[in-house]
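Chemist: Structure for this input, please:
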Amino acid sequence: MPPRLHLRSLGQLAELQIYARPHLCGRCSYATASATVPAPTDSQIHSSRSLSQHYPPSQPPSHRDPKYRKSQRIRSYVSLLQTTPLIILFQHNSLKAVEWTGIRRELTSALRKLDAQLLAQGKTQEELIGEYVKLQVIKTTMFEPALRIAEYYKPEQQGPALTHALSESAYQAIKPQKGVHPLSPLLTGSLAILTFPTVSPQYIKTAFSILAPQAPIFAAPPRRLNPSLYELPVQEGLKKLMLLGARIDGEVFDRDGTRWVGGINGGIDGLRAQLVGMLQGFGAGLTQTLESAGRSIWFTMESRRNMLEEEQQGGKADAAEQPAKTE
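Modeler: Here you go, the predicted structure:
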C-alpha cells in the first residue's frame, strides 16, 4: 500500500510563508517575501510616526487586506467617486450578456453621433466627452462603504501612508456613518452606474433617450433612423433598467431632479444661464423683501409720531381751557 500524502490546506500554507512585514491583525498589512522582523508593539500601532517609519510608502498598513479583490474594488470605487462629478444610478433586473452588449452598443453609437454634431457646431475636441461616458455594473456591498469614504472621510495631516482608503483611520471615520448618506437606501439589489467626466445636460439627454426614454424631452430615436435600437434583446434589456437618481457635484438628486438636469436646454451654457437667473431672482426677491420691511418700519414709526403729536396738541389745548373754567 503506497504511503499517504498529507496535503496542507491553503490556510496552513499561508501561515508557513515568511513575510517581510508582519500583519497588524488578521485583516491588515501588506506583505513581501523576505526575512521576518519583530511585530510592532501596541504603542507603535497607534503612533502614526512609528508606523510611517516601520512601513515603506509603497506598502502602507491597511485595515482591509489589500490582497483581496474586494479591497481593490473599494479603492477603485473611492477613486471613481472622488474624480467623477456626475454619476447616475440605474437598477437592473437580471440582464443577460447579449442585452448588456446591445444596450452599450446603442449608447455608444448615440454619444458618437452627438460628438459629431457638436464638432460640426464648432466645439473643440476637448469638449467632446462621448467616449468617456461609461455604463458599468457595481457591487453595492463595496460601493456603499466607498461612498461613505468619499463623502465623510477627511484625513488629518498624518502623512499619505496612513490616510489611504483602506487605512484604519478611514474605517474608524466612516463606521458611525453607516446608512446616513441619502443614497444609502438606493444601494441595494442589482445596480449599474452611468458616469460622466463633466456635468453636461446635452449628454445626459442623449443617454436618457437610449436608457430611459420618456417623450417628449427624452424621446427615443425613431425606428427609421435607428433600427438596431428596436432589436428584441435591446428592448428586453431596456425594460429591465430603471432610473433611480444621481449624484451631481456631491449633491443627491432623485429621479425627477435628474431628468430636470438632463432637460435643460442649451447644454452647460443653458445650465449656467438658469443658475444666473435663479441667483438674480433670489437677489431681487431679497431686495424687495428688505425694502418692504423698511417701508413697514417707516410707516409704523410715522404713524406713531403722528399719534404723539396729536396727544401733545390735545394736552396743550386742555391746559389752556382749564383756567377759564375755574374763573
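Chemist: from here on, contacts and neighbour counts on C-alpha atoms
Modeler: Fine.
Chemist: three-state assignment of Gln136?
Modeler: Under the three-state scheme (DSSP: H, G, I helix; E, B strand; the rest coil), Gln136 adopts strand.
Chemist: Neighbours of it, how many?
Modeler: By other Cα atoms under 10 Å, 12 other residues sit near Gln136.
Chemist: give the contact list for it.
Modeler: Listed by Cα atoms under 8 Å, 6 or more residues apart in numbering, the contact partners of Gln136 are Ala192, Ile193, Leu194.
Chemist: Kindly indicate which of these lies nearest Lys205.
Modeler: Nearest to Lys205 among the contacts of Gln136 is Leu194, at 12.6 Å by Cα to Cα.
Chemist: Going along the chain, name the strands of the protein.
Modeler: 86-92, 134-138, 191-196, 241-248, 251-253 (DSSP state E).
Chemist: would you turn the ones you listed into CSV with distance to Gly122?
Modeler: Converted to CSV, the strands of the chain look like this (distance: least, Cα to Cα, whole Å):
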stretch, distance to Gly122
strand 86-92, 24
strand 134-138, 25
strand 191-196, 21
strand 241-248, 27
strand 251-253, 31
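Chemist: For Trp100, which non-adjacent residue is spatially closest?
Modeler: Distances taken as Cα to Cα, 6 or more residues apart in numbering place Gly237 nearest to Trp100, at 6.9 Å, with adjacent residues excluded.
Chemist: ok, Arg112 - contacts?
Modeler: Gly130, Glu131 are the contacts of Arg112 under Cα under 8 Å, 6+ apart.
Chemist: for comparison, sequence B:
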Amino acid sequence: MPPRIHPPSRTICSLREPQRSTPRQRQYATATAITPAASYGQMTASSPPIARHPPTQPPSYKPPEFRKSQLLRQYASLLKSTPLILLFQHNNLKANEWVGIRRELSAALQKVNAVRAAAGHTAEPLADAIKMQIIQTGIFAAALRVVEFYKPESQSSSSSIDPTDPATPSSATVPVFSSSGDGLTHTLSRAAHEAVADTRTAHALAPLLSGPLCLLTFPSVSPQHMKAALSILSPSPPKFPAPTRRANPGWHDAAIQSGLQKLLLLGARVEGKVFDVDGAKWVGSIDGGLEGLRAQLVAMLTSVGGGVTNTLESAGRSIYFTVEGRRTMLEDEQKEASGEMPKKP
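Modeler: Modelled structure (predicted):
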C-alpha cells in the first residue's frame, strides 16, 4: 500500500511563498533652514591644538634622540656655567691609572678646603664640585663654537640674559623662540647650526681640539684649588712643586706616575678667555687667591690715589709758600720805609 502524502498546510505554504513588497507612499520633506557646516577655525577655536612636541623638548634641527645631540647640549651647558676649565690631552690611560689620579686629586683638593676653613673663609667648599671627565673632541669643538659665536637675541627688554656668559647661571631662563618670530634659538636649532657653520678654525682653542682630551672643571675661579690640581696633574717647581714621598706616598705609586706621564696640559679657559700653559700657571700662582688679588688691587688703587693727591697738593703747597714768602717780604719793606723797623745792614 503506498504511503500517504498529506498536503502541506496553509501555514507552511504561506512561509514558502515570497513576500510581496507593499507599495510605500512617498514622503516629501518640508522646506527647512539648512545650517552651514562649521569652518576649520570654528572647529579649532573650541579645542586647543594638539602639540606635536612636548613643552620641555622643542623641535630641533639635530635629532635630540641621538647621543651626539645630548652630548652637544651637555657640553654647551658646561661651557656656559663653568668659569674655569683646564684642558688636558690623555694618551691611552688605563682604568687603574685614572682611579689613582682622581683619588690623589680629590685628596689634594680636600686639603685646600681644610686650609681655607681653618683660615676663616666662609665660602662653600669646592673640592666635591671639581670634576675631571673625558670628552668627545669633535662634539666639544662644535659646542664651543655655538657658545662663542652664536648670540641669540633675548625676548626680555628689561633684563637681557646672555646664555654664552660664564657668569650666567645654568638655571636662568633663556628664551627658546626669537622675538622676531624667525624660529627657535636653542643649542640644537637650525639658527645655531647656520651661525657656526663657517667658524671651524675661528676660535683660539681650535688648534688644541684634536686627539683624546679631558677636562678639569671648576665651579668658580679659585687659584688655591687650581694650584693644588696643577701640583698633582702637572707639577713644575718652584711654583707648583710635586708632593714629597713623606707627605703623600700614594702619589709616587708606579700606576699614578705612569698615568701622569700620559697627561699633558694644553691650556685653560678662564671667564671666557683662552690662556696658554704659562697663562694658566699664572692664574694658579696668584698669592692668596682672588681675595689676595683684590687686596693687591685695592692697595694699588690706594697708592695711585695717594700719589695723585700728593702731586696735586704739592703744586698748591708750592704756590702757597711762594705767595706767603712774597707777602712777608713786602710787609718787611713797608715797615722799613715807615721807620717802624730798622733797616737791615
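Chemist: Superposed, what's their TM-score?
Modeler: Comparison of the two superposed chains (TM-score structural alignment, normalised by the length of structure 1) gives a TM-score of 0.67, and 235 aligned residues with a Cα RMSD of 2.4 Å.
Chemist: hang on, the earlier thing: show me which of the contacts of Gln136 of structure 1 are buried.
Modeler: Buried subset of the contacts of Gln136 of structure 1 (neighbour count, 16 or more other Cα atoms under 10 Å): Ala192, Ile193, Leu194.
Chemist: Show me what the last one lines up with in structure 2.
Modeler: In other words, Leu194 of structure 1. Residue pairing (TM-score structural alignment): Leu194 of structure 1 is matched to Leu216 of structure 2.
Chemist: neighbours of Asp269 of structure 1, just the number please.
Modeler: 13.
Chemist: What residue in structure 2 is paired with it?
Modeler: Checking TM-score structural alignment: Asp269 of structure 1 goes with Glu291.
Chemist: circling back to that earlier point, please convert the contacts of Gln136 of structure 1 to CSV, extending it with distance to Thr84 of structure 1.
Modeler: Shown next, in CSV, are these (distance: Cα to Cα, whole Å):
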residue, distance to Thr84 of structure 1
Ala192, 15
Ile193, 11
Leu194, 10
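Chemist: Which residue ranges of structure 2 form helices?
Modeler: 10-16, 40-46, 67-81, 95-118, 137-149, 190-195, 223-233, 254-260, 277-284, 289-338 (DSSP state H).
Chemist: Show residues contacting the fifth one.
Modeler: The set of residues that contact helix 137-149 of structure 2 without belonging to it, under Cα under 8 Å, 6+ apart, is 68, 71-73, 75-76, 79-80, 163-164, 187, 192-193, 195-196, 199-200, 203, 206, 209-213.
Chemist: Distance check, the counterpart of the residue nearest to Trp100 of structure 1 in structure 2 against Asn96 of structure 2.
Modeler: Mapped onto structure 2 by TM-score structural alignment, Gly237 of structure 1 lines up with Gly259. Gly259 of structure 2 sits 9 Å away from Asn96 of structure 2, going by Cα to Cα, to the nearest Å.
Chemist: So between those two, which is more surrounded?
Modeler: Ranked by neighbour count (other Cα under 10 Å), Gly259 of structure 2 and Asn96 place Gly259 first, with 22 against 12.
Chemist: need the contact list for that one.
Modeler: Leu93, Lys94, Glu97, Trp98, Ile101.
Chemist: Also Leu216 of structure 2?
Modeler: Counted by Cα under 8 Å, 6+ apart, Leu216 of structure 2 has contacts Ile85, Leu86, Leu87, Phe88, Ile130, Lys131, Met132, Gln133.
Chemist: Selecting buried members of those residues in PyMOL, what would you type?
Modeler: Buried members of those, identified by 16+ other Cα under 10 Å, are gathered into one PyMOL selection as follows:
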select buried, resi 85+86+87+88+130+132
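Chemist: Show me which of the contacts of Leu216 of structure 2 is closest to Ser234 of structure 2.
Modeler: Phe88 (9.7 Å).
Chemist: Need the counterpart of that closest one in structure 1.
Modeler: Per TM-score structural alignment, Phe88 of structure 2 is aligned with Phe90.
Chemist: Please name the nearest non-neighbouring residue to that match.
Modeler: Leu243 (4.6 Å).
Chemist: measure the one you found to Leu194 of structure 1 for me?
Modeler: Distance from Leu243 of structure 1 to Leu194 of structure 1, by Cα to Cα: 10 Å.
Chemist: Mind listing the shared neighbours of the two?
Modeler: Joint contacts of Leu243 of structure 1 and Leu194 (Cα under 8 Å, 6+ apart) are Ile88, Leu89, Phe90.
Chemist: Now which of the contacts of Gly259 of structure 2 would you call buried?
Modeler: Applying 16+ other Cα under 10 Å to the contacts of Gly259 of structure 2 flags Glu97, Ile101 as buried.
Chemist: Please list which of the contacts of Gly259 of structure 2 are preserved in structure 1.
Modeler: Mapped onto structure 1 and checked by both residues aligned by TM-score structural alignment, their matches' Cα atoms under 8 Å, those keep the contacts Leu93, Lys94, Glu97, Trp98, Ile101.
Chemist: List the contacts of the first one.
Modeler: Residues counted as contacts of Leu93 of structure 2 (Cα under 8 Å, 6+ apart) are Gly259, Lys262.
Chemist: Ok, Ile232 of structure 2 next?
Modeler: Glu104, Leu105, Ala108, Ala242, Pro243, Trp251.
Chemist: Need these in TSV (columns: distance to Arg116 of structure 2).
Modeler: Shown next, in TSV, are the contacts of Ile232 of structure 2 (distance: Cα to Cα, whole Å):
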residue	distance to Arg116 of structure 2
Glu104	19
Leu105	17
Ala108	13
Ala242	20
Pro243	19
Trp251	23
